[in-house]
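Q: Provided below are the primary sequence and the corresponding predicted coordinates.
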Amino acid sequence: MKPIVSKDSVVYFGEECYTALNAYLEKANHSKICILVDDNTHEHCLSLLMSKIEKEYDIEVIEIESGEIHKNIETCSGIWNALSELGMDRKSLMINLGGGVITDLGGFIACTYKRGINYINIPTSLLAMVDASVGGKTGVDLGNLKNMVGVISESEMVLIDTEYLATLPVNQMCSGFAEMLKHGLIQDRGYWEKISDLSQLNFEDLDQMIYDSVVIKNKIVSKDPTEQNVRKYLNYGHTLGHAIESFYLTHPEKPTLLHGEAIAIGMIMEAYIATELLSLTKEELEHISAVILATFPKIDIDAEDYQKIMELLIHDKKNENGNVYFVLLNTIGEAKYNCIVSDELILTSFEYYASL
């Protein structure tokens, strides 16, 4: 597959990943290389990567515990100290081998350690392949508030090899699929229709589906790298989805929701809002809801929690001047950003989701 070139980075696919990586490593002549992994990618993915590196380099491995709960400044502090103790200097390279937590957190660490060292993202989850590792967003959570601290700075390259997905649990695959559905809903009706019927797809289709999804995201990001206008489209489903994810993350008595599972709920609720405020039809809403619920079983959200979740919306990093902004659909494949929604309508969207 042809590499996808963005402003400051290149996304490579399949075996070409390692041709590009080895050429880069030989030319760059980094003083040290650190590979950041979590306990899962250390066990399942590191050996594959190491087998693809052709020459001997001074490589150190730093492992953290897996999970969104560890995507915080405390984890960063530990890794910064480890990098310092390992003698990593400004000519060092950081390779982030993992899912969205590793690519977000590792990118942020690389951008801030010694005011910035080079880094490469090698996403190992479907979510990271189609979303988290592309576009230069890095960051960590602040308590239960998602991605509140970070910078936008692209990696040297992104390497997407679907062989890393072989050991990924089904729920993690589905989590990434939510972002792929989002890309179709906001930008490409044909892509949405193609991937919305999973019964017609097989694993051989996956490489092309991922490639097409990255093309959609890269097209948007290239027009607006710092999210001043059209990049906001990528936040569809995330205003309510992030609030739901944050609420469940900090309430241990609630079930744990993966990012994509929360965003799937947000996409349904925000589609309902669009039927009230924009031109999305009831038929389109029913179609969107049915497709999403076919992959993501409905979560029972207690009515007493609606207000608590809504209170988290004010902390959304996309807000400006005290307003909570939504991305809504005019129709499948066409979105509008900076939509202001009343509390009453948000509450009604919870009730719609509960009625499904």
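A: Okay, I see it. Since the model is a prediction, treat every value here as computed from it, not as a measurement. Numbering: from 1, shown residues only.
Q: switch to C-alpha atoms for all contacts and neighbour counts from now on
A: Noted.
Q: how far away is the nearest residue to Lys182 once chain neighbours are set aside from Asp300?
A: Distances taken as CA to CA, 6 or more residues apart in numbering place Tyr236 nearest to Lys182, at 7.0 Å, with adjacent residues excluded. Tyr236 is 22 Å from Asp300, where distance means CA to CA, to the nearest Å.
Q: Tell me which of the two has more neighbours.
A: Each of Tyr236 and Asp300 has its neighbours counted (other CA atoms under 10 Å); Tyr236 has more, 26 against 9.
Q: show me the contacts for that one.
A: Taking CA atoms under 8 Å, 6 or more residues apart in numbering, we find Tyr236 in contact with 182, 186, 267, 270, 326-328.
Q: if we can go back for a sec, ok, the residue nearest to Lys182 to Gly135 distance?
A: Applying CA to CA to Tyr236 and Gly135 gives a distance of 16 Å.
Q: And for Val230?
A: 13 Å.
Q: The two: who's more crowded?
A: Taking other CA under 10 Å, Val230 and Gly135 do not tie; Gly135 has more neighbours (25 against 17).
Q: can you map out the strands along the chain?
A: Counting by DSSP state E, one finds strands in the chain at the ranges 4-5, 10-13, 33-38, 59-64, 93-98, 118-123, 140-142, 145-149, 158-160, 325-331, 334-340.
Q: Contacts for the last one next, please.
A: Meaning strand 334-340. 185-188, 229-230, 232-233, 323-330.
Q: my read: Glu156 touches Ile122, true?
A: No - the pair Glu156 and Ile122 fails to qualify as a contact (CA atoms under 8 Å) at a distance of 11.0 Å.
Q: before we go on, here's another structure to hold up against the first:
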Amino acid sequence: MQTIQANNYNVFFKENGYHYLSEILLVENYSKIFIIADENTSSHCLPRFLSLLATDVEIEIIELEAGEENKNIETCLQVWHSLTELGGDRKSIILNLGGGVITDIGGFIACTFKRGIDFINIPTTLLSMVDASIGGKNGVDLGNLKNQIGIIREPKAVIIDTQYLETLEGNQMRSGFAEMLKHGLIYDRTYWNKLKDTTALNTEDLDDLIYESVLIKNKIVSEDISENGIRKALNYGHTLGHAIESYYLESSEKTSLLHGEAIAIGMILEAFISKEKGLISNEEYQEIKYVISDIYDFVEFNETDIKNCIDLLIYDKKNEFGTIQFALLEGIGSIKINQQSDNELIYKAFNDYKS
């Protein structure tokens, strides 16, 4: 696979990534290498990664507890202290080996330690390969509110090795697949068509589909790194999806949803809003609803759940001047940003989802 050129860094694939890594560690003369991983990637991915890491630079492993609930400032404080105690300096580099939580929080830690040190993302989940590790967004949650604290700063590189996906359970693969479906819906009808019949897909297809998904996200981000315009297209499904994810994360009576599981619901809801606003046809909406519902488990919402999710929208980081912003579909493969919806229409979307 050819290397993808992003704004100020490259996305490497498989052996090309490890060749680059060995070279950059030598050329940049880093004082120390810190690898941030969680307990899962330490067990399942770190042995392979270390076997392919050719360097004489001293390596320190910092292991975090797994899970979205640990993507917070408290965890950052622990890592900042560890970096200090282990002799981290301005010439150290952080290698983030893990899923979206690790690349998000690891990037944020690197951007803020000593006013910023280099970092490289090595995503190990489908979600982080096609979304979280690409585009320079780094951050943490504020309580149950997603990604409220953060910075946009691009990594030194991203290295995608799909062999790590062999360690993932099916629900984690589906979580990442939601972002791939989103890329088709907002940007490329042909790509959506390739993805929507999952029975026709095999493991040989996956590498090519991941590559295409990264290309789509990179094209969008490269046009608008600071998210003032077209990059908002990537928020499709996320306005309501993040509210649902946050609500299920904070509720002691609910089982937490994976990011992609919540975003899948958000995409159905926001497709309904798109239909009601005349931006997509009913046929397109029914197609989207059928495809996504066939892949992801149905989630039951009662009236209290819906109200609580809607209440959380006010905290969405995309809001401007107190107005909730949606990226809505304008036909499959196209998007319309900076759209609004009243609560009545959002309730209708939830009720249609339940039908």
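A: Sure thing, it's come through. Given the structure is predicted, the values throughout are model-derived calculations rather than measurements.
Q: got a list of what Leu142 of structure 2 touches?
A: Listed by CA under 8 Å, 6+ apart, the contact set of Leu142 of structure 2 reads 72-73, 148-149.
Q: how near is Val158 of structure 1 to Asp131 of structure 1?
A: Distance of Val158 of structure 1 to Asp131 of structure 1, computed by CA to CA: 11 Å.
Q: between the two, who's got more neighbours?
A: Taking other CA under 10 Å, Val158 of structure 1 and Asp131 do not tie; Val158 has more neighbours (27 against 23).
Q: so that one touches Tyr12, yeah?
A: Yes - under the criterion of CA under 8 Å, Val158 of structure 1 makes contact with Tyr12 at 6.2 Å.
Q: Now stretch 33-41 of structure 2 on structure 1. Mean distance?
A: Mean deviation of stretch 33-41 of structure 2 from its aligned counterpart in structure 1 after superposition (mean CA distance after the TM-score superposition for structure 1): 0.2 Å.
Q: Outside of that stretch itself, list whatever touches it.
A: 46, 57-66, 92-98, 102, 106, 124.
Q: Most neighbours of all the contacts of Leu142 of structure 2, which one?
A: Asn72 (21 neighbours).
Q: what residue of structure 1 matches up with that one?
A: Applying TM-score structural alignment, one finds that Asn72 of structure 2 aligns to Asn72 in structure 1.
Q: Now do the same contact list for its match.
A: Counting by CA under 8 Å, 6+ apart, Asn72 of structure 1 has contacts 105, 140-143.
Q: can you put these in CSV and add distance to Phe350 of structure 1?
A: Shown next, in CSV, are the contacts of Asn72 of structure 1 (distance: CA to CA, whole Å):
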residue, distance to Phe350 of structure 1
Leu105, 31
Val140, 28
Asp141, 25
Leu142, 25
Gly143, 24
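Q: Can you tell me which of these lies closest to Asn202 of structure 1?
A: Asn202 of structure 1 lies nearest to Leu105 out of those, by CA to CA, at 31.9 Å.
Q: For Gly87 of structure 1, see how far away the closest one is.
A: Taken as CA to CA, the span from Leu105 of structure 1 to Gly87 of structure 1 is 20 Å.
Q: Tell me which of these two has more neighbours.
A: Leu105 (26 against 12).
Q: how close does that one sit to Ser133 of structure 1?
A: 11 Å.
Q: cool, Trp192 of structure 1 as well?
A: For Trp192 of structure 1 relative to Ser133 of structure 1 (CA to CA), the value is 21 Å.
Q: again, but for Asn330 of structure 1
A: Taking CA to CA as the measure, Asn330 of structure 1 and Ser133 of structure 1 are separated by 28 Å.
Q: do Gly241 of structure 1 as well
A: 19 Å.
Q: Show me which of the two is the more surrounded one.
A: Neighbours were counted for Gly241 of structure 1 and for Ser133 using other CA under 10 Å; Ser133 has more, 34 against 26.
Q: Confirm for me that that one is in contact with Thr103.
A: Yes - contact criterion CA under 8 Å: Ser133 of structure 1 and Thr103 qualify, at 5.8 Å.
Q: just the helices in structure 1 please.
A: With DSSP state H as the criterion, structure 1 has helices at 16-28, 39-44, 46-52, 73-85, 100-112, 126-127, 170-187, 189-195, 206-223, 238-249, 259-277, 282-295, 306-311, 343-355.
Q: got the buried residues for the first one?
A: In other words, helix 16-28 of structure 1. Residues of helix 16-28 of structure 1 classed as buried: 17-18, 20-21, 25 (neighbour count, 16 or more other CA atoms under 10 Å).
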